[in-house]
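Participant: Sequence and predicted model, in that order:
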Amino acid sequence: MTTPAAPAASHVSTRCVDPADRVDFWEEYNRKALVGLTCSPYSEQGLLASQTNVQLHDLRLADIAGNEHVIERTPRTCRALPKDSVFATLLTAGQAVFFHAGGCLSVRAGDLVLYDTRQSYLFGFPSTMRQLLVDIPSRTFSEHCAAGGVATPLLFGGESATEGALVSTLRSVLTDWTAGRGSGDAVSTEATVLDLVRSLAAPRVDGQSPAPARPSQLMVAKEYVAHHLCDPRLCAEHVADAVGVSTRHLSRIFATTGVSPSRYILEQRLARAREQLTDPRSRHLTVADVAHQWGFASQAHFTRVFRDHFGHTPGDARPAPDPAALRPRRRG
């Protein structure tokens, strides 16, 4: 059995490895690419796992998927294979338990765990899982996220609208970058990731303001809008609460886009509604259905703002019916 070296960007899977060698293969690859650990599978199929590692300037991102298993970094492993980093692990599928010296965290899909790799831990996955991981060198974390480091593992989920919006935005950034769809260069994306992690960690570690750092505020606001367009109650005030700023400050954030927060929400709703109206697969939906789905108070209001924005009515946006579907059938 040969174990591949870990280049700046790499992908491996245990499926191509003999079942008897999968655990050794996985542990050796992770020792080179990410962190030293021990792994115990709990499936009759053995360990079925894959990992993609991508370098993001000084950070390393990992997209990891697998069946039920446990990974552990024991005190002995910490001494034998030192790793001076803070990991931000965002579970995107499945569930997990995270044991550490101070207790146990129950982790659900959508939650993020922040922990120091110099401390021992056990991460258990009782079912199929997937996670996005950010490897942040401890010095970088202290300089850009929280000077106090992470003394105890921290769990972030939906405790507040602001926290949920930050985690959701971080997930979008990491998903796009690990899938090769990321926009922008590595340095600017790294700054965004560190801003988002800082916005989550700093209030708990250093007691700083929970407001996100400036480079990520607009991204968080847009992410929150995208996930709440269907809610007719969505407004600038709700977005400001999610970002953790005042409505006046939110307007300053959106000034770079040339539109107000309220106008941005309206334009996003109109764009999504028009996209659905022009989709032949949505032909069964009425204009009123589409208006309701994208948060408009009434069909009349939707028709008026749609015409003002696009220059034609919602009905005009619908694709012409298929001539073949209108042709009468011949009777045999």
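Facilitator: Now that the structure is in, tell me what you want to look at. Everything numeric here is computed off the predicted structure, so don't read it as measured data.

Participant: can we go C-alpha only for contacts and neighbour counts from here?
Facilitator: OK.

Participant: what about the helices in this protein?
Facilitator: Under the criterion DSSP state H, the chain carries helices at the ranges 22-33, 75-80, 138-144, 161-178, 186-205, 214-228, 236-243, 247-254, 261-277, 287-293, 299-310, 314-317, 323-326.

Participant: Any buried residues in stretch 203-215, and which?
Facilitator: By 16 or more other C-alpha atoms under 10 Å, the buried positions in stretch 203-215 come out as 205, 210-213.

Participant: putting a second one here so we can go through both:
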Amino acid sequence: MQVNLPIVSRVSTQSVDPADRIDFWEEHNRQALVGLTCSSYAREGLLATETNIELGDLRLAEIAGNEHVIERTPRTCQALPKDSIFVTLLMAGSGVFFHEGGCVTLQTGDLILYDTRRPYLFGFPSPMRQLLVDIPRQVFAAQCAPGEVAAPILLGRGSATEGAQASALEAVLADWVAGQRGEDSVSTEATVLDLVRTLAAPRLGGSASPAILSQLAVAKDYIVRHLADPGLSSGRVAEAIGVSVRHLSRIFQPTGVSPSRYILEQRLGKARQVLAEPSSRHLTIAEVAHCWGFASQAHFTRVFRSRFGSTPGETRPLAR
């Protein structure tokens, strides 16, 4: 399902005079993402693109460019404060992240989490592409981990489980940027925060069980990807993530609903979203029900009315 992305800004240095590209890039990032200084060592100058997308309380940035260096010096941190935790996924190229305590080398597929209040230098010696999640500190502390991020944390290499979690986060972010994520921004934001919490909490002293957090995030991601399948069930989800149905119920205890109820709620939410869109008026109610895994229109109408207090037909906007 294609999603219309809430794009905040989209820029490229391609059409900017080479002599002005650095100033242009620094000014754009100061306004759209974070204050920084930039240097380019490419003969043709800085060639870079950036798309900033809203994701609930978060901001997602897709950035690509040739070889260059960005830096937040102590003076920049003071003059242009930014109180966020950045989670950066390197999708292409390599990078070196310098910080007060040393440096971290990144390869394609690596994930790094760091505090924008602390000075850093991020260098890219070859063409690169990254997906960056900007999480306000207040949101990170409340929903991911309360501890201080005193130094950058490289994620995804610690174990096979951590690697699977990082891969799941990569899939969610890449699908959202491509407009192909089969859920709304609220659900996608929750999934992203679930996965970041799962990855970060064990490193920052979080109290939640890493195993349960990991399994819940993976189960939710599997459900989102298979909502249209009428055969999706608690048993199918349990089998997919390698646990028993009883253990799956324990995994979902923090959500306050059973796995089967969670599946139903997700399907109803998606169907209601489609029904409310004027562009979907050509679809019959039966077709909408089928698209989101309901076996019959009668069952769909019954559970829809029970959940929302109105019928699917009453949810549709009036024709003009």
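Facilitator: The structure has been received and is ready for your questions. The model shown is predicted, which means the values in this text are computed figures rather than measured ones.

Participant: TM between them?
Facilitator: The TM-score (TM-score structural alignment, normalised by the length of structure 2) is 0.68; 238 aligned residues with a C-alpha RMSD of 2.8 Å.

Participant: quick revisit: so which of the helices of structure 1 gets nearest Ser106 of structure 1?
Facilitator: With C-alpha to C-alpha as the measure, helix 161-178 is the member of the helices of structure 1 nearest Ser106 of structure 1 (16.7 Å).

Participant: got the contact list for Leu89 of structure 2?
Facilitator: 109-112, 130-132, 170 (C-alpha atoms under 8 Å, 6 or more residues apart in numbering).

Participant: In strands only, show me the residues you listed.
Facilitator: Here DSSP state E is the test, and these give 111-112, 130-132 as lying in strands.

Participant: how about these in TSV, adding distance to Tyr262 of structure 2?
Facilitator: Formatted as TSV, those follow (distance: C-alpha to C-alpha, whole Å):
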residue	distance to Tyr262 of structure 2
Leu111	29
Ile112	31
Gln130	32
Leu131	29
Leu132	29
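
Participant: Let me know how buried His249 of structure 1 is, in neighbour terms.
Facilitator: When neighbours are defined as other C-alpha atoms under 10 Å, His249 of structure 1 has 12 of them.

Participant: Translate it into the numbering of structure 2.
Facilitator: Matched to structure 2 by TM-score structural alignment, His249 of structure 1 sits across from His247.

Participant: now its match: how far from Tyr262 of structure 2?
Facilitator: 15 Å (C-alpha to C-alpha, to the nearest Å).

Participant: still on that earlier bit, so can I have a markdown table of the contacts of Leu89 of structure 2 showing distance to Cys144 of structure 2 and neighbour count?
Facilitator: A markdown table is the format used below for the contacts of Leu89 of structure 2 (distance: C-alpha to C-alpha, whole Å; neighbours: other C-alpha atoms under 10 Å):
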| residue | distance to Cys144 of structure 2 | neighbour count |
| --- | --- | --- |
| Gly109 | 21 | 19 |
| Asp110 | 19 | 23 |
| Leu111 | 16 | 25 |
| Ile112 | 15 | 19 |
| Gln130 | 22 | 21 |
| Leu131 | 19 | 24 |
| Leu132 | 16 | 22 |
| Glu170 | 17 | 21 |
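
Participant: now Gln78 of structure 2: how far from His99 of structure 2?
Facilitator: Distance from Gln78 of structure 2 to His99 of structure 2, by C-alpha to C-alpha: 16 Å.

Participant: Repeat that for Glu44 of structure 2.
Facilitator: Counting by C-alpha to C-alpha, the gap between Glu44 of structure 2 and His99 of structure 2 amounts to 28 Å.

Participant: just to revisit the earlier point, which of Gln78 and His99 of structure 2 has more residues huddled nearby?
Facilitator: Between Gln78 of structure 2 and His99, counted using other C-alpha under 10 Å, the more crowded position is His99 (18 against 13).

Participant: Setting aside sequence neighbours, what's the nearest residue to that one?
Facilitator: Tyr120 (4.8 Å; C-alpha to C-alpha, 6 or more residues apart in numbering).

Participant: do Gly205 of structure 2 as well
Facilitator: Using C-alpha to C-alpha, 6+ apart, the closest residue to Gly205 of structure 2 is Gly147 (6.7 Å).
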